[in-house]
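> Requesting a structural model of the entry that follows:
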Amino acid sequence: MRLFCLVCLTMIAFAANSILSRMAIGSEHMDAGSFGLLRLASGAAVLMVLCRMQGVAARQDLRASLKGGAALTLYIAGFSLAYQQLDAGLGALVLFGVVQMSMFVWGVLRGTAVSSGQVAGAVMAFLGLAYVVWPDGSGAVPLGASLLMAAAGLGWGIYSILGRGAAQPLAATAVNFLWSTAMFLPIALWLGSSTMSLCGAVLAVLSGAVTSGIGYALWYRLLPQILPAVAATVQLSVPVIAILAGAVLLGEAIGLRLIFGSAAVLGGIALVVLQAPARKALAVK
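Below is the predicted model of the structure:
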């Protein structure tokens, strides 16, 4: 029961990143560049403290740090800029869909065996995502912002792939956040700072220190206790939580297009996870 509650809390934290970002950036409490920079800096600070508390040396190979920092920077830049226009729930769906599909494609390119069910699931998820973001003439879903969030998803997918082999995930995450803060600084300066209210700063720190820093640390601690397929499946709840929270807290509309598209994306990803050849072989045994 304790494990279940902690997993639920972590998924809520992940979804909260979309809510907090949309509240700060979409409501113009803070510009995207400043929000992303403060989120990274506060996340790095908390992760360094956690490393110190656990007696873990916050160090990593320079090459790995540069790759991880660059991938994290792509994620933060696309994520922050996209939420200037996208609704929280829609943004989470695009992000999650691209992350999972990019990791699946990478596995295929690396020679990982795939089943026909997984291929069908990947096609279904892609079509569902395309259906949600495809321009319909109403302007309800900004294509440019959707592409920015897709870039963020690609960045997070790359970051996740790079982090799979980390011997000390907490230390690696702390170092990557530090490098990404430095890499994102010129981007924030280039974008310019037009808005920075106290409310926006608080939301950015909450997103960086709590729902990102502590959230990621908690997730990495829980991962060894749950099966990989379960870990992938429970993350299907993140876009759903973000969509519902966006409707309740931000008054975002939930139309049929979003409902049908979300069902296709999440259902397709569920097929990819559950129809993995290794998993089916275990089921036969």
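> contacts, neighbours, all on C-alpha from now
Noted.
> Name the SS class of C199, please.
Following DSSP: H, G, I helix; E, B strand; the rest coil, C199 is assigned to helix.
> go on, M48?
Classification of M48 by three-state DSSP places it in helix.
> okay but it is in contact with A174, surely?
Yes: counting by CA atoms under 8 Å, M48 touches A174, with 5.8 Å between them.
> here's the other one to compare against:
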Amino acid sequence: MSPARIVLLTALAMLAFAGNSLLCRIALKQTAIDAASFTTIRLISGALMLGLLLRWRGRSAVVGGNWPSAFALFVYTAGFSFAYVRLSAATGALLLFGAVQATMIGYGVWRGERLARLQLAGFLLALGGLVGLMLPGLAAPPLVSALLMLGAGLAWGIYSLRGKGAGDPTQVTAGNFLRAVPITAALSLLMVNELSIDRAGVGYAVLSGALTSGLGYAIWYQALPALKATQAAIVQLSVPVLAAVGGIVLLGEPISWRMALASGAILGGIALVILEKRQTNAISGKTDGLKD
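All right, here's what the predicted structure looks like:
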């Protein structure tokens, strides 16, 4: 896969992830839909969209995916929805992707990966920008909601790591969505007394499932094999920034110089990580050429 294609796929995936935070928060804040129904409609819509895509390609969704990954997907989507009942878009994205990056970096280090000096500087710059953006002026989030979002981030990190080298990314993602449907249907049945649905809420759930979830995850699964676990974690630091910008436009959150400076630090730190990898690869290629 060419570097340009990797960058494009990664950028589209990050936009989709940020869109999920915004769609979920808007639905649960501004419509009557309950969290369990949002989760169920989101997963069903994602499964249908991916199934249609595979049918167009002449492939089957049934043979892809596996039950452990499907369960991780369910835990992520359910925790995500219930957490956003009380969390703001920015706080939720911070907790979610903080947990995701911790999971993936921890896995990478456990497998023997190490950050080069410039990569470490880029990571610290990005993390500092994230802290500077999110923490000052924010009240402590509700404990239960925060724990739910941290659990969702852990599950998404596991789901992403399980996707590396798992086969055709769209087929795998479709199979996992399909397997997650009966699990989330059981959740909705257990919470039938809390059932609340309206047209707008269903519309946001369908958009979240079909576009920013189903297609977004398929895109991410295509980019993921070309990224190290540490790089995949670091690049996701851009998602809270994108979610915060979306919150300004869609939820009326104010913009400030702090937002602009923190965004520059986060995106600049990510660029350092990516550029260091490319430079290392180039040097390695030259060395191999001299040995020949």
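> Superposed, what's their TM-score?
Scored against TM-score structural alignment, normalised by the length of the first structure, the superposed chains reach a TM-score of 0.79; 276 aligned residues with a CA RMSD of 3.6 Å.
> hang on, the earlier thing: more crowded one of M48 and A174 of the first structure?
Using other CA atoms under 10 Å, the more surrounded residue of M48 of the first structure and A174 is A174, with 27 against 23.
> show me what contacts the more buried one?
G43, A44, L47, M48, C51, A58 (CA atoms under 8 Å, 6 or more residues apart in numbering).
> can we see that at 6 Å?
A44, L47, M48 (CA atoms under 6 Å, 6 or more residues apart in numbering).
> which one in the second structure is aligned with the last one?
The one in question is M48 of the first structure. Alignment note: M48 of the first structure maps to G51 in the second structure; criterion TM-score structural alignment.
> measure its match to A61 of the second structure for me?
Taking CA to CA, to the nearest Å as the measure, G51 of the second structure falls 6 Å from A61 of the second structure.
> ok, now L127 of the second structure?
The value you get for L127 of the second structure to A61 of the second structure, if CA to CA is used, is 38 Å.
> A218 of the second structure too?
Distance of A218 of the second structure to A61 of the second structure, given as CA to CA: 12 Å.
> and what of P182 of the second structure?
Here P182 of the second structure is placed at a distance of 15 Å from A61 of the second structure (CA to CA).
> So which of those two has more stuff around it?
With neighbours defined as other CA under 10 Å, P182 of the second structure and A61 compare such that A61 has more, 23 against 15.
> Show me what counts as buried in the longest helix anywhere in the second structure.
Longest helix in the second structure, counting residues (DSSP state H): helix 257-291. Buried positions in helix 257-291 of the second structure, judged by neighbour count with 16 or more other CA atoms under 10 Å: 259, 262-274, 276-277.
> Work out for me the element the equivalent of M23 of the first structure over in the second structure sits within.
Counting by TM-score structural alignment, M23 of the first structure corresponds to I26 in the second structure. Using DSSP states H and E, I26 of the second structure maps to helix 3-30.
> tell me which strands and helices the longest helix of the second structure is in contact with?
With contacts defined as 3 or more CA pairs under 6 Å, 6 or more residues apart in numbering; DSSP states H and E, the packing partners of helix 257-291 of the second structure are helix 117-134.
> Moving C-terminal from the helix it packs on, which element do we reach first?
Reading on from helix 117-134 of the second structure to the C-terminus, the next helix or strand found by DSSP H and E is helix 143-162.
> Mind giving me the packing neighbours of that following helix?
Counting by 3+ CA pairs under 6 Å, 6+ apart, the packing neighbours recorded for helix 143-162 of the second structure are helix 67-83, helix 89-110.
> Distance to N281 of the second structure and mean neighbour count added to these, as a markdown table?
Shown next, in a markdown table, are those (distance: least, CA to CA, whole Å; neighbours: other CA atoms under 10 Å):
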| stretch | distance to N281 of the second structure | mean neighbour count |
| --- | --- | --- |
| helix 67-83 | 32 | 24 |
| helix 89-110 | 19 | 22 |
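> Determine which of these approaches A205 of the second structure most closely.
Shortest distance between A205 of the second structure and these, using CA to CA, is found for helix 67-83: 10.3 Å.
> related to what we said a few turns ago, how about the helix holding I26 of the second structure, which residues are buried there?
Using 16+ other CA under 10 Å as the burial criterion, the residues of helix 3-30 of the second structure that qualify are 6, 9-29.
> From A152 of the second structure, how far off is L207 of the second structure?
In terms of CA to CA, L207 of the second structure sits 20 Å off from A152 of the second structure.
> With F82 of the second structure instead?
Counting by CA to CA, the separation of F82 of the second structure from A152 of the second structure is 10 Å.
> ok, now G246 of the second structure?
21 Å.
> To what extent is L250 of the second structure buried, counted in neighbours?
L250 of the second structure: 12 surrounding residues under other CA under 10 Å.
> Show me what it aligns to in the first structure.
Matched to the first structure by TM-score structural alignment, L250 of the second structure sits across from L249.
> picking that back up, ok, G246 and A152 of the second structure, which is more surrounded?
Neighbours per residue, other CA under 10 Å: of G246 of the second structure and A152, the larger number sits with A152, 29 against 20.
> can you pull the contacts of that one?
Contact analysis of A152 of the second structure by CA under 6 Å, 6+ apart lists Y76, G79, F80.
> go again using 7 Å as the cut-off
By CA atoms under 7 Å, 6 or more residues apart in numbering, the contact set of A152 of the second structure is V75, Y76, T77, G79, F80, L96.
> Same question for A113 of the first structure.
Contacts of A113 of the first structure by CA under 7 Å, 6+ apart are P277.
> Assign a three-state SS to it, would you?
The local conformation at A113 of the first structure, judged by three-state DSSP, is coil.
> And it, how far from Q275 of the first structure?
For A113 of the first structure relative to Q275 of the first structure (CA to CA), the value is 11 Å.
> ok, now S212 of the first structure?
Between S212 of the first structure and Q275 of the first structure the computed distance is 30 Å (CA to CA).
> before we move on, the earlier item: need the helices and strands packed on helix 143-162 of the second structure in CSV (columns: distance to A226 of the second structure).
Below are these laid out as CSV (distance: least, CA to CA, whole Å):
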stretch, distance to A226 of the second structure
helix 67-83, 20
helix 89-110, 14
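> of these, which approaches G201 of the second structure most closely?
Set against G201 of the second structure and scored by CA to CA, these come closest in helix 67-83, at 12.4 Å.
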